[in-house]
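Q: Quick check, what structure comes out for this input:
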Amino acid sequence: MAGRLQGKRALVTASAQGIGRATVEAYAREGAQVIATDVNPARLAELEGVPGITTHVLDVLDADAIRAAADQIGAVDVLFNCAGFVHHGTILECDEDAFDFSMNLNVKAMYRMIRAFLPAMIKAGGGSIINMSSVSGSVKGIPFRFVYGTSKAAVIGLTKSVSADFLRQGIRCNCICPGTVQSPSLDDRIAAFDDPVQARKDFIARQPLGRLGTAEEIAAMAVYLAGDESAYTTGQHFIVDGGIAG
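A: Next comes the predicted model:
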């Protein structure tokens, strides 16, 4: 079924690669007018000229830049907060700088984006906010994902709170909890291991389904949550994890 997002205006963060890019492309195929944002202008430029997609360089760690973007872009029907960072290690391997960086990017950036774009969404009559969480921390403890899991658990609380506060004003807020997904960022993390070949095998082995997820599979959930098919759905977390949570 094509045209599921016809007439909708969507903004996606971390659009240059991985799940963000797959979602931007899926939204455009379904008829949305998409504002693709990312901190990396070179990678973002690869989306320029694609029908239905415009690009906007945005650092979601920059509060002033977020406010300026919200003023410039105005109301959107869909806000997908996809930007995030995966820190590897236990609490003993997470110093305060690492903790602050992860919490700022994985949680505070969402707070800033929602706070900046929500008023115009309400004024326009409503919309759908989608936040990127993870099966790690939010649903199940995963080894060596201390601050990542902590931040992604916080995303669920943020999501439920926004949903509860604004559902009568036409705002839906949900989050997606993926398992391990093949992406350029995963490739970078695997390359950092002493034995990348074994590391990739280990990532796959922890997936009960026997394979990594694809960015397109997560984007499919993001399409559903952006569209009118999910009009009765808010305050929920959707697990797309290959069976990790069991």
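Q: From now on I want contacts and neighbour counts done on CA atoms only, so please keep to that.
A: Fine.
Q: Mind listing what's buried along stretch 35-54?
A: Buried residues in stretch 35-54, counted by 16 or more other Cα atoms under 10 Å: Ile35, Ala36, Thr37, Asp38, Val39, Asn40, Leu44, Ala45, Leu47, Gly52, Ile53, Thr54.
Q: What is the end-to-end distance of it?
A: 5 Å (Cα to Cα, to the nearest Å).
Q: And for stretch 208-221?
A: This stretch, stretch 208-221, spans 20 Å end to end (Cα to Cα).
Q: hmm, who's touching that stretch?
A: For stretch 208-221, contacts defined as Cα atoms under 8 Å, 6 or more residues apart in numbering pick out 18-20, 22-23, 26, 176, 178-183, 203-205, 240-244.
Q: Mind checking which of the residues you listed are in helices?
A: Gly18, Ile19, Gly20, Ala22, Thr23, Ala26, Phe203, Ile204, Ala205 (DSSP state H).
Q: Which residue, other than its chain neighbours, is closest to His56?
A: Counting by Cα to Cα, 6 or more residues apart in numbering, Thr37 is the residue found nearest to His56 once chain neighbours are left out, at 4.8 Å.
Q: need the strands for this protein, in chain order.
A: 9-12, 33-38, 53-57, 78-81, 127-132, 171-178, 237-240 (DSSP state E).
Q: Indicate which one of the ones you listed is closest to Met113.
A: For Met113, the closest of the strands of the chain is strand 78-81, at 7.7 Å, according to Cα to Cα.
Q: returning to what we had before: is it possible to export the strands of the chain to JSON lines including distance to Met113?
A: Output for the strands of the chain, formatted as JSON lines (distance: least, Cα to Cα, whole Å):
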{"stretch": "strand 9-12", "distance to Met113": "10"}
{"stretch": "strand 33-38", "distance to Met113": "12"}
{"stretch": "strand 53-57", "distance to Met113": "14"}
{"stretch": "strand 78-81", "distance to Met113": "8"}
{"stretch": "strand 127-132", "distance to Met113": "10"}
{"stretch": "strand 171-178", "distance to Met113": "13"}
{"stretch": "strand 237-240", "distance to Met113": "19"}
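Q: next up, for comparison:
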Amino acid sequence: MAQQVRTSEGEFGGRTAVVTGGASGIGLAVARELARRGARVCVLDVSAAALGGLPDGIEGLPCDVTDRESVNAALRGVEERFGRLDVLVNNAGIGAQGTVEDNGDEEWHRVLDVNVTGMARVSAAALPLLRRTAAEPDESAAGDGTGDAAAPGAAPRNRGAAVVNTCSVAATCGLPQRALYSASKGAVLALTRAMAADHIREGIRVNCVSPGTADTPWIGRLLAAAPDPAAERAALEARQPTGRLVSAEEVAAAVCYLAGPAAGATTGIELPVDGGMQGLRLRPAAD
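A: As a prediction, this is how the structure comes out:
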């Protein structure tokens, strides 16, 4: 019989999580949900103004993922404030539109530096803290997957640590006018699997979540710039089998699953949250 792991609002109790790009959109939804489930959460974001508006109970530190010293300083700040790191959510990223003809070398470097190299910078800076956490014995778990207190005399298993990267269906779906963005997210998917292989024996799980078109501030800006925002939104909704955009909260729930104790046997995977966009091929809806 499959073992069950019970989860609750306190499933991240005693754990510390860092969310990059966590001051808005999907990142903010992830930070809120982790905090709701009991984690101590620190948001790393390049926007000082946005950090000033974080919800109560969520801390923030300035961090530019394109600057290694900024990243290292932010992770030192996490260690000083919290003393540990259990969960890293690499969410910071930027968008890009167009074919391969539409973006010059400078834009390619800029997007890849944020979306891919930035993720690697943060992960590298976080790994010493994650390793330390992963090596700790988890006195709260009996090793039977239930989350109940360990039986007297039972050998405690290690606590483990988790990394969740924000990927995108653009990595695999072949979306038009998204050449640069798709290339960056394809790299994120490959990086996720490579990191999972590199760090599984250290007790660090690495997975990624791939949202479909999500109702975020970035999509809002794209719609606002369109000649007909309502028509553009309808087109985006129509390409998802559910007929609607993905919510940031739905992505956050998936991130929390991958980061949490219920996913202790899950590493190296991509979890789509896309309304069926990757896997389904539906006939056109009847008029």
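Q: where does the TM-score land?
A: The TM-score (TM-score structural alignment, normalised by the length of the first structure) is 0.95; 243 aligned residues with a Cα RMSD of 1.1 Å.
Q: so which of the strands of the first structure comes closest to Ala231 of the first structure?
A: That would be strand 171-178 among the strands of the first structure, by Cα to Cα, at 7.9 Å.
Q: For the first structure, just list every one of the helices.
A: Ranges of helices in the first structure, per DSSP H, are 18-29, 41-44, 63-73, 96-103, 109-123, 135-138, 146-166, 184-191, 196-205, 215-226.
Q: Where in the second structure does the longest one fall?
A: Translated: helix 146-166 of the first structure. Per TM-score structural alignment, the counterpart of helix 146-166 of the first structure in the second structure is residues 179-199.
Q: How about the fourth one?
A: Matched against the second structure by TM-score structural alignment, helix 96-103 of the first structure falls on residues 105-112.
Q: quick one: that stretch to the first structure mean distance?
A: Here stretch 105-112 of the second structure, set against the first structure after superposition, deviates by a mean of 1.1 Å using mean Cα distance after the TM-score superposition for the first structure.
Q: got the contact list for that stretch?
A: Residues from elsewhere that reach stretch 105-112 of the second structure, judged by Cα under 8 Å, 6+ apart: Gly93, Ile94, Gly95, Ala96, Leu180, Tyr181, Ser184.
Q: how about it: buried residues?
A: Using 16+ other Cα under 10 Å as the test for burial, stretch 105-112 of the second structure gives Trp108, Val111, Leu112.
Q: And the first one, how far from Ala190 of the second structure?
A: Pointing back at Trp108 of the second structure there. According to Cα to Cα, Trp108 of the second structure stands 18 Å off from Ala190 of the second structure.
Q: re earlier: can you put the helices of the first structure in TSV and add distance to Thr233 of the first structure?
A: Putting the helices of the first structure into TSV (distance: least, Cα to Cα, whole Å) gives the following:
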stretch	distance to Thr233 of the first structure
helix 18-29	19
helix 41-44	31
helix 63-73	25
helix 96-103	27
helix 109-123	17
helix 135-138	19
helix 146-166	10
helix 184-191	30
helix 196-205	31
helix 215-226	8
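Q: Tyr232 of the first structure: which of those is closest?
A: helix 215-226 (10.1 Å).
Q: Which residue range of the second structure does that closest one align onto?
A: Using TM-score structural alignment, the residues of the second structure aligned to helix 215-226 of the first structure are 248-259.
Q: Would you mind getting the average deviation of that stretch from the first structure?
A: With mean Cα distance after the TM-score superposition for the first structure, stretch 248-259 of the second structure departs from the first structure by a mean of 0.5 Å once superposed.
Q: now that stretch, how far from the centre of its chain.
A: Averaging C-alpha positions (Cα atoms, centre = their mean, to the nearest Å) puts stretch 248-259 of the second structure 8 Å from its chain's average.
Q: again with stretch 17-31 of the first structure
A: Chain-centre distance of stretch 17-31 of the first structure: 12 Å, with Cα atoms, centre = their mean.
Q: Please apply the same query to stretch 201-215 of the first structure.
A: Chain-centre distance of stretch 201-215 of the first structure: 20 Å, with Cα atoms, centre = their mean.
Q: Can you pull up the most central residue in the first structure?
A: The centre of the first structure sits closest to Cys82, judged by Cα atoms, centre = their mean, with a distance of 2.1 Å.
Q: What does it correspond to in the second structure?
A: Aligned counterpart of Cys82 of the first structure in the second structure: Asn91 (TM-score structural alignment).
Q: and the gap between its match and Ala161 of the second structure?
A: 17 Å.
Q: before we move on, what about Ala134 of the second structure?
A: 5 Å.
Q: Which one's more surrounded, those two?
A: Ranked by neighbour count (other Cα atoms under 10 Å), Ala134 of the second structure and Ala161 place Ala161 first, with 29 against 22.
Q: Could you check how far the corresponding residue of the first structure for the more buried one is from Asp38 of the first structure?
A: In the first structure, Ala161 of the second structure lines up with Gly127, judged by TM-score structural alignment. Applying Cα to Cα, the value for Gly127 of the first structure to Asp38 of the first structure is 22 Å.
Q: likewise Thr214 of the first structure?
A: 20 Å.
Q: Over to Cys94 of the first structure?
A: Cys94 of the first structure is 26 Å from Asp38 of the first structure, where distance means Cα to Cα.
Q: same deal with Arg29 of the first structure?
A: 20 Å.
Q: Asn106 of the first structure now?
A: Distance of Asn106 of the first structure to Asp38 of the first structure, given as Cα to Cα: 14 Å.
Q: ok, the residue nearest to the centre of the first structure - contacts?
A: Going by Cα under 8 Å, 6+ apart, Cys82 of the first structure touches Val12, Thr13, Ala14, Ser15, Ile19, Gly20, Asn131, Met132.
Q: try Gly203 of the second structure
A: Contacts for Gly203 of the second structure (Cα under 8 Å, 6+ apart) come out as Arg131, Ala134, Ala135, Asn158, Gly160, Ala161.
Q: Just give me the closest of these to Ala171 of the second structure.
A: Nearest to Ala171 of the second structure, judged by Cα to Cα, of the contacts of Gly203 of the second structure is Ala161 at 25.4 Å.
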